[in-house]
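Enquirer: just a sequence and a predicted model for now, questions to come.
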Amino acid sequence: MQGGQPLSALSTPREAIRQFTPNWFAATMGTGILALALGQLPGNLPLLWQLGKALWLFNIVLFVAFTLLYAARWVLFFNEARQVFGHSTVSMFFGTIPMGLATLINGLIQYGLPAWGHVAVAWAQALWWLDVAMALSCGVLIPFMMFTRQDHRIDQMTAVWLLPVVAAEVAAASGGVLAPHLGDACAQFTLLITSYVLWACSVPVALSILVILILRLALHKLPHESMAASSWLSLGPIGTGALGMLLMGADAPAIFAAHGLAEVGAVAAGIGVIAGLLFWGLGLWWMLLALLITARYARTGIPFNLGWWGFTFPLGVYAVATLKLGALLQLAFFDALGVVLVLALVAMWLLVAAKTTTGAYRGNLFVSPCIAGRDVQPVAG
């Protein structure tokens, strides 16, 4: 997670570029999932749908701006930028880039398709394959660097380890959104099969990390308060795992039937609902635990940093999975709880967005831990 430095320390705009890190893309994840959730609330209220669309358009601007800033850092400060690969925390945030992009892709289907027609689907399909490539790269290369280049200790482990791994299952869930809108049956089948493989590349690995994390917490207790938001990150792969199975299972009957595999599609649909429910139940346990942990941290105060965006995306994807269960099972409980979770997400997003805007204006959040030890001392944002 990042701290910051006073605005006066940022002598030029180049210094903000020099200190820019992938952590900022976590803001596009939180903003994107809120935009999607607002458009999926029960009742299909036009005002909320329009608000969600506006937020999605804003998130596009945000993502493009962050991409340009980070690309500029690699061009202008290459030797410092590449130090990120050796950093045991900041390197994990490479996973936030494809996950932030996935929210834009889903928005192309949810908001772009009604407004722009099939061109939105074409853009979504092209960007989805790019997202897949980035997600798989993060999910394989970052763990490889953990094993070969970086220094890690079990007592310093946090749920940040999940970020590069979870990107693949976020892409899988996005594939579940996109697949039924493709015009070609072969393209649908290829995309759906790829999504199942992505889910398998991510969820079992994420669950393995969660097992280690529980052991770490039991042996070494809670991490430093600057990492408080990381307690919510574990909800991310669980909620996304549930949502992915629900979405892919909903697509499976028609897509498999078009290839003479109707029986497989029916089984996949059933597995999607059951697996979605099971993961949702696990997510409920972790969400309650995260609430208790956050309350414990709040007693002594939680310093603000970009890691606070970790409060938003996991809660948002769990809320969307809850709403999806409500729509599939026609149970008012899931609808009502989904609305409550989205309201909580709105409140948290407003808080974190306001603090981020203030910190960015003051320069407090522009610091790269990879080089901070050499020339600046990070402080809480």
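Expert: It's in.

Enquirer: from now on I want contacts and neighbour counts done on CA atoms only, so please keep to that.
Expert: OK.

Enquirer: residue 347: neighbour count?
Expert: 13 (other Cα atoms under 10 Å).

Enquirer: what about it, helix or strand, and which?
Expert: Assigned by DSSP states H and E, residue 347 falls within helix 332-362.

Enquirer: buried stuff in stretch 194-213?
Expert: Within stretch 194-213, the residues scored as buried using 16 or more other Cα atoms under 10 Å are 194, 195, 196, 198, 199, 201, 202, 203, 206, 209, 210, 213.

Enquirer: roughly how far out does the helix holding residue 347 sit from the chain middle?
Expert: The chain centroid and the centroid of helix 332-362 are separated by 15 Å, computed with Cα atoms, centre = their mean, to the nearest Å.

Enquirer: what's the first helix or strand after that helix?
Expert: helix 369-375.

Enquirer: got the contact list for that next one?
Expert: 2, 80, 83, 84, 87, 90, 378 (Cα atoms under 8 Å, 6 or more residues apart in numbering).

Enquirer: next one for the comparison:
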Amino acid sequence: MNAVLEAPAVRAYFGPNWFAAVMGTGIVANAAATVPLHLPGLRLAATFVWALAAALLLALSTAWAVHLRRHRATALGYAADPVMAQFWGAPPMAAMTVGGGALLLGRDWLGTDLAVAVASVLWLAGTVGGLVTAVAIPYLMMTRHEIGPDAAFGGWLMPVVPPMVSAANGALLVPYLPPGQLRLDLVLAGYALFGISLFATVVIVTQLWARLVRHRVGPARMVPTLWIVLGPLGQSITAAHLLGSAAAGVLPAPYGTGAQVFALFYGLPAFGFAMLWLALAATITLRTHRSSGGGVPFTLAWWSFVFPVGTLVTGATGLAARSHAHVIAALAVVLYVVLVAAWATTAIRTTHALGSDLRHSG
């Protein structure tokens, strides 16, 4: 567990959790595309951030291809580690985050046709990869990993969240498909993917809550992973909203209307629980920072402060658009400011740690 959560060592240690940096960078861009914050130049700045996320995805994917070829045994060993294995969910989500950004922002530069092509390829790759992790990692946990009674942590959600990202991004693709059966199939598949992730999330969050109550928070380096819980919550609100919009004119009556109703009346309770968890996670993080001598030590787990908050922004934005609630719209803006601050802080610390690692290993 220590190896996963300590500061990065690029040459000796290169795990799939590095793709969380792509997820975090991409969600900053994607959230800016819809947040009710109208600032001059915001969309242009967001498009540059999306391009940065796309470049990071390309660079990490290339590095991983080389890494797998040269260190196959080490790379495959990540699946045998009960902690590192969870982060195999990050690469599929990273791909789909960039793909969603291609539709929301990248089409300004790429043109609609190329943006749709990029988004479709990344959605397909991410969906297949996410379904594999959603089955394979729990299977390994049930049959091979040694799991202690106090082992549950937020990272257990990582392999089961990708199908929820697939549901949301698939809904974004629906308007670009030709009218007819293909649109219907994609909407129905989106709801099935939604269910895969939602019910797995309920099971895991229940176990995490029980572990926190019975065994307390644990080491300071683990605290950032509590924020991962916000990811499936915010992403599910986002997915329900986007699927509801996609279902209009695609699902026959009365199911199209039902999808719209579900988007609001699922989203509001889920957002309420997300706010509860946000308060708990923030309070525990602040308490840990004050009580531990050096605060919360920097690790790659700090990216858990970024992507999950970004999904709350997109979820709140969708709810605000549906309900016309000014309070929720204001919360979306506040959360976006928090998101940008968390991303900037984590990106700077990651860059500093990476440079330090390269100097020491060189």
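Expert: Structure received. Not measured: the values here are computed from a predicted model.

Enquirer: picking up where we left off before, check the mean deviation of the helix holding residue 347 of structure 1 from structure 2.
Expert: When structure 2 is overlaid, helix 332-362 of structure 1 sits 0.6 Å from its aligned residues on average, using mean Cα distance after the TM-score superposition for structure 1.

Enquirer: so that helix matches what in structure 2?
Expert: Aligned by TM-score structural alignment, helix 332-362 of structure 1 falls on residues 326-356 of structure 2.

Enquirer: pick the one among the buried residues of stretch 194-213 of structure 1 closest to residue 103 of structure 1.
Expert: residue 195 (15.6 Å; Cα to Cα).

Enquirer: export the buried residues of stretch 194-213 of structure 1 to CSV and tack on distance to residue 56 of structure 1 and secondary structure?
Expert: Conversion of these to CSV gives the following (distance: Cα to Cα, whole Å; DSSP: H, G, I helix; E, B strand; the rest coil):
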residue, distance to residue 56 of structure 1, secondary structure
194, 26, helix
195, 23, helix
196, 26, helix
198, 25, helix
199, 25, helix
201, 28, helix
202, 26, helix
203, 27, helix
206, 28, helix
209, 31, helix
210, 31, helix
213, 33, helix
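
Enquirer: would you mind giving those as TSV with distance to residue 32 of structure 1 added?
Expert: Formatted as TSV, those follow (distance: Cα to Cα, whole Å):
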residue	distance to residue 32 of structure 1
194	23
195	20
196	23
198	21
199	20
201	23
202	21
203	21
206	22
209	25
210	25
213	27
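
Enquirer: thought residue 107 of structure 2 was touching residue 119?
Expert: No - between residue 107 of structure 2 and residue 119 there is no contact under Cα atoms under 8 Å: 10.1 Å.

Enquirer: so which of those two has more stuff around it?
Expert: residue 119 (27 against 17).

Enquirer: secondary structure element for the counterpart of the more buried one in structure 1, which one?
Expert: When structure 1 is aligned by TM-score structural alignment, residue 119 of structure 2 is paired with residue 124. Assigned by DSSP H and E, residue 124 of structure 1 falls within helix 118-148.

Enquirer: so what does that helix touch, helix or strand wise?
Expert: helix 96-107, helix 113-116, helix 162-178 (3 or more Cα pairs under 8 Å, 6 or more residues apart in numbering; DSSP states H and E).

Enquirer: repeat that for 7 Å
Expert: helix 96-107, helix 162-178 (3 or more Cα pairs under 7 Å, 6 or more residues apart in numbering; DSSP states H and E).

Enquirer: buried set for that helix?
Expert: 118, 120-122, 124-125, 127-128, 131-132, 134-139, 142-143, 145-146.

Enquirer: work out the gap between it and the centre of the chain.
Expert: 13 Å.

Enquirer: and if you look at stretch 51-59 of structure 1?
Expert: Worked out by Cα atoms, centre = their mean, stretch 51-59 of structure 1 lies 17 Å from the chain centre.

Enquirer: tell me which residues in it are buried?
Expert: 52, 53, 55, 56, 57, 59.

Enquirer: before we move on, what about stretch 350-363 of structure 1?
Expert: Neighbour-count burial for stretch 350-363 of structure 1 [16+ other Cα under 10 Å]: 352, 353, 355, 356, 359, 360, 362, 363.

Enquirer: as a markdown table, those with distance to residue 274 of structure 1 would be great.
Expert: Converted to a markdown table, those look like this (distance: Cα to Cα, whole Å):
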| residue | distance to residue 274 of structure 1 |
| --- | --- |
| 352 | 34 |
| 353 | 36 |
| 355 | 39 |
| 356 | 39 |
| 359 | 43 |
| 360 | 44 |
| 362 | 48 |
| 363 | 47 |
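
Enquirer: lovely, talk soon.
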